[in-house]
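Peer 1: quick one, fold the following:
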Amino acid sequence: MGEFSSKTIKELISLINEETSSNSLKLFKNDVKKLKDRNLLLKIFSAVREIKIDYSVGDLKTGDLCGVRTVKINYNNVAYRIAYYVDKPILDSEKVNIMFIHVGSRGNFYKELRDYFRNQKSILKYINNKAI
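Peer 2: Below you'll find the predicted structure:
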């Protein structure tokens, strides 16, 4: 991550958005935009890259968040989470599609995620049926 440590907050937000490109929900993009700590953004950027290399690094959730995966990030004694899901490829030769959903501190993370899905039932239903 040394090559990115000199980036400004705005540049890091842009890098995260590029890395997740069209594969993130508006909630995720807004979450990233709200963050103002360079080192936290670097950790998130690193985690996003790790997820893209091996999507199975996240814990697969069950129950009302079935199909959603989360990765833990600890920074300044605060636990953060990144939520994402992975689409099943239609053909064996296709790459999996990773959709980034939400990033935030552990305190209200799952409540915010459930509230989001309460208003976006079609997305959660899709994830429950299609995620791996």
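
Peer 1: okay, CA-based contacts and neighbour counts for the rest of this
Peer 2: Noted.

Peer 1: please enumerate the strands of the chain.
Peer 2: Using DSSP state E, the strands of the chain run over residues 59-60, 69-75, 78-87, 97-105.

Peer 1: to compare against the first, here's the next sequence to fold:
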Amino acid sequence: MEGTLNIWDAGESINLKSSELFATSANFTEDMKDNVSKNVLIFNAVLSPNGKYLALGDDFCRVSIWRIDYENTSDAKDIVKCVAIYKPDIKEEDKQNDSVGICDLKWDYQSKSVSASYYGIESVIVEAV
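Peer 2: Okay, the predicted model is just below:
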């Protein structure tokens, strides 16, 4: 719930990846870093049908998409690259009244986009690749 991702090989009992997703700045591109807070609560998590991406919905109503295809990368064990972040425009009074929140995330069958359903604002589709 606090944003730590662990990927295990259950057969071999080996930890393949372990990353504090939002606390590890190397997970983000420079232009993404302005939209990131280290203190994040994850409310939704959904794995793409192809198993290569993880979509997360957080307490700031953001949708972040992470590449978890560890087999095709030379990244360090603690690096999990964020490939997209969607941050909705929320009115200041809605932020104060807690009248907006993320409800659900669903991938399309091709693992190319994620639909995000919200309480209090319109739903969106976020392109992953």
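
Peer 1: TM-score for this pair?
Peer 2: Overlay of the two chains. TM-score (TM-score structural alignment, normalised by the length of the second structure): 0.37; 71 aligned residues with a CA RMSD of 3.9 Å.

Peer 1: re earlier: just put the strands of the first structure in CSV and tack on distance to R114 of the first structure and mean neighbour count.
Peer 2: Supplementary listing: the strands of the first structure in CSV, determined by distance: least, CA to CA, whole Å; neighbours: other CA atoms under 10 Å:
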stretch, distance to R114 of the first structure, mean neighbour count
strand 59-60, 15, 16
strand 69-75, 13, 18
strand 78-87, 11, 20
strand 97-105, 11, 21
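
Peer 1: need those strands in a markdown table (columns: distance to E112 of the first structure).
Peer 2: Compiled in a markdown table, the strands of the first structure are given as follows (distance: least, CA to CA, whole Å):
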| stretch | distance to E112 of the first structure |
| --- | --- |
| strand 59-60 | 18 |
| strand 69-75 | 14 |
| strand 78-87 | 11 |
| strand 97-105 | 9 |
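
Peer 1: tell me which of the ones you listed sits nearest to E18 of the first structure.
Peer 2: strand 97-105 (12.3 Å; CA to CA).

Peer 1: now the angle between strand 69-75 and that closest one, please.
Peer 2: Per axes from the mean of the first three to the mean of the last three CA atoms, to 10 degrees, the angle that strand 97-105 of the first structure makes with strand 69-75 is 40 degrees.

Peer 1: now for strand 97-105 of the first structure, which elements pack on it?
Peer 2: helix 26-34, strand 78-87 (3 or more CA pairs under 8 Å, 6 or more residues apart in numbering; DSSP states H and E).
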